[in-house]
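> curious how this folds, go ahead:
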Amino acid sequence: MPVAMQDVMRMLCSISEKKKMLVAVEPSNRCRRLAIGGAILGALLGGPPGLAVGGTLGGLLGKAMTDDPFKPVHKILLVLSQDQRRKLFDRVKAIIWNLRWINNMELMELVMRSESLQQQLADMLVDFLKTELTVDVQFGDHLLGAGVPRD
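Just a heads-up that it's a prediction; the model follows:
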């Protein structure tokens, strides 16, 4: 039975959420602009000491306003182009082609019950994101050394 691309995308979103998959995104230039703006304003109002204070305060304000440096993979999947979705869909079909199911709902249940299938699909998704979007994927539990004892 043919599987719908929309259902496959939903399934991949569920898997990526379950595995807490995140992608590092480029920080915005807002921090840099606020630091420079603060330095210029500080220099105009306070001379050389104002330059240092304004730059520091502008940088701190910009840092506080920056977005989270990580974006969930399921949000990345929602904004893929049609061509990228087709490539991803083809990769998923290569993994699930030999499964037997009656309808798309049964396929989703089969995958969500099988840790092995979920891991295969997650590995494929990581590879797809690395090759097609040239981004690194991290897993929420292992992010920034979480769960690793420190000395």
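
> for the rest of this, base every contact and every neighbour count on C-alpha atoms.
OK.

> biggest helix in the protein by residues?
helix 30-65 (DSSP state H).

> buried ones in that one?
Neighbour counts over helix 30-65 (16 or more other Cα atoms under 10 Å) mark 30-31, 34-43, 50-59, 61-63 as buried.

> do stretch 75-82 as well
L77.

> who touches it?
M9, C13 (Cα atoms under 8 Å, 6 or more residues apart in numbering).

> so what's the gap between the helix or strand that comes right after the longest helix of the chain and the chain middle?
Once helix 30-65 ends, the next helix or strand along the chain (criterion: DSSP states H and E) is strand 70-72. Relative to the centre of its chain, strand 70-72 is centred 3 Å away, using Cα atoms, centre = their mean, to the nearest Å.

> for the comparison step, fold the sequence that follows:
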Amino acid sequence: MPLNRGAIVKVLEIISVEKGLQCTATEAMKGAVTAGACAFGGALLGGPIGMGIGGALGSLYAAVQSKGKFKSVVSVLQEMTPQQLMLLENNFQAIFQDIDATDIAAAATLIMSNGNLQGQVLQQLAHFFKEEMALQLAS
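Predicted structure coming up:
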């Protein structure tokens, strides 16, 4: 028996916890640019040693600035509107229609033990977050 629509979100929550998934809007990109710019500035001022020091300081600064700006995927899923949840469930219906599991835990275990299926779910989740919610996944 295929999972009902509400169960799909619960399975996604379990998988997200197991994989330790988090998401961010733009903090990862800002951090990379900050670290790179500091490394570049350090290289101009101090050569190879300056590049190392600049990169380390830039990375530290980026880490401090992005603290608390990453959210767990579970919290994002729990904060979604009913319309967003329906869209999410529609996006996952094709993947979940062939899963024959009696409960949510069994479905999550089946997905986590099947590398191909796990990859499909994670890829679809990343695509949904990027296209529909302008968020990026980070593990």
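
> and P2 of structure 2, that one's in a strand?
No. Counting by DSSP: H, G, I helix; E, B strand; the rest coil, P2 of structure 2 falls outside a strand, being coil.

> helix/strand/coil for G47 of structure 2?
helix.

> sorry, wrong one. I was asking about L22 of structure 1.
Per three-state DSSP, L22 of structure 1 ends up strand.

> from E132 of structure 1, how far out is the closest residue in space to it that isn't next to it in sequence?
Using Cα to Cα, 6 or more residues apart in numbering and skipping residues adjacent in sequence, the residue nearest L22 of structure 1 is P72, 4.4 Å away. Distance check for P72 of structure 1 against E132 of structure 1: by Cα to Cα, to the nearest Å, it reads 17 Å.

> so between those two, which is more surrounded?
P72 (20 against 11; other Cα atoms under 10 Å).

> residues contacting the counterpart of S16 of structure 2 in structure 1?
Here S16 of structure 2 is matched to S16 in structure 1, going by TM-score structural alignment. Contacts for S16 of structure 1 (Cα under 8 Å, 6+ apart) come out as P72, V73, H74, A122.

> which of the residues you listed has the largest number of neighbours?
That'd be V73 among those, by other Cα under 10 Å, with 26 neighbours.

> my guess is that one contacts A24. True?
No. Taking contacts as Cα atoms under 8 Å, V73 of structure 1 lies outside contact range of A24: 9.7 Å.

> got the buried residues for stretch 30-46 of structure 2?
Neighbour count says stretch 30-46 of structure 2 has G31, A32, T34, A35, G36, A37, C38, A39, F40, G41, G42, A43 buried, by 16+ other Cα under 10 Å.

> same deal with stretch 48-62 of structure 2?
By neighbour count on 16+ other Cα under 10 Å, the buried set for stretch 48-62 of structure 2 is G50, M51, G52, I53, G54, G55, A56, L57, G58, S59, A62.

> so the residue of structure 1 lying at maximal distance from its centre versus L57 of structure 1, what's the distance?
In structure 1, the residue that sits farthest from the middle, by Cα atoms, centre = their mean, is G47; the gap is 42.8 Å. Between G47 of structure 1 and L57 of structure 1 the distance is 15 Å, computed by Cα to Cα.

> may I see the buried residues of stretch 30-46 of structure 2 organised as CSV, with distance to D98 of structure 2 and secondary structure added?
Below are those laid out as CSV (distance: Cα to Cα, whole Å; DSSP: H, G, I helix; E, B strand; the rest coil):
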residue, distance to D98 of structure 2, secondary structure
G31, 40, helix
A32, 40, helix
T34, 45, helix
A35, 45, helix
G36, 45, helix
A37, 48, helix
C38, 50, helix
A39, 50, helix
F40, 51, helix
G41, 54, helix
G42, 55, helix
A43, 55, helix
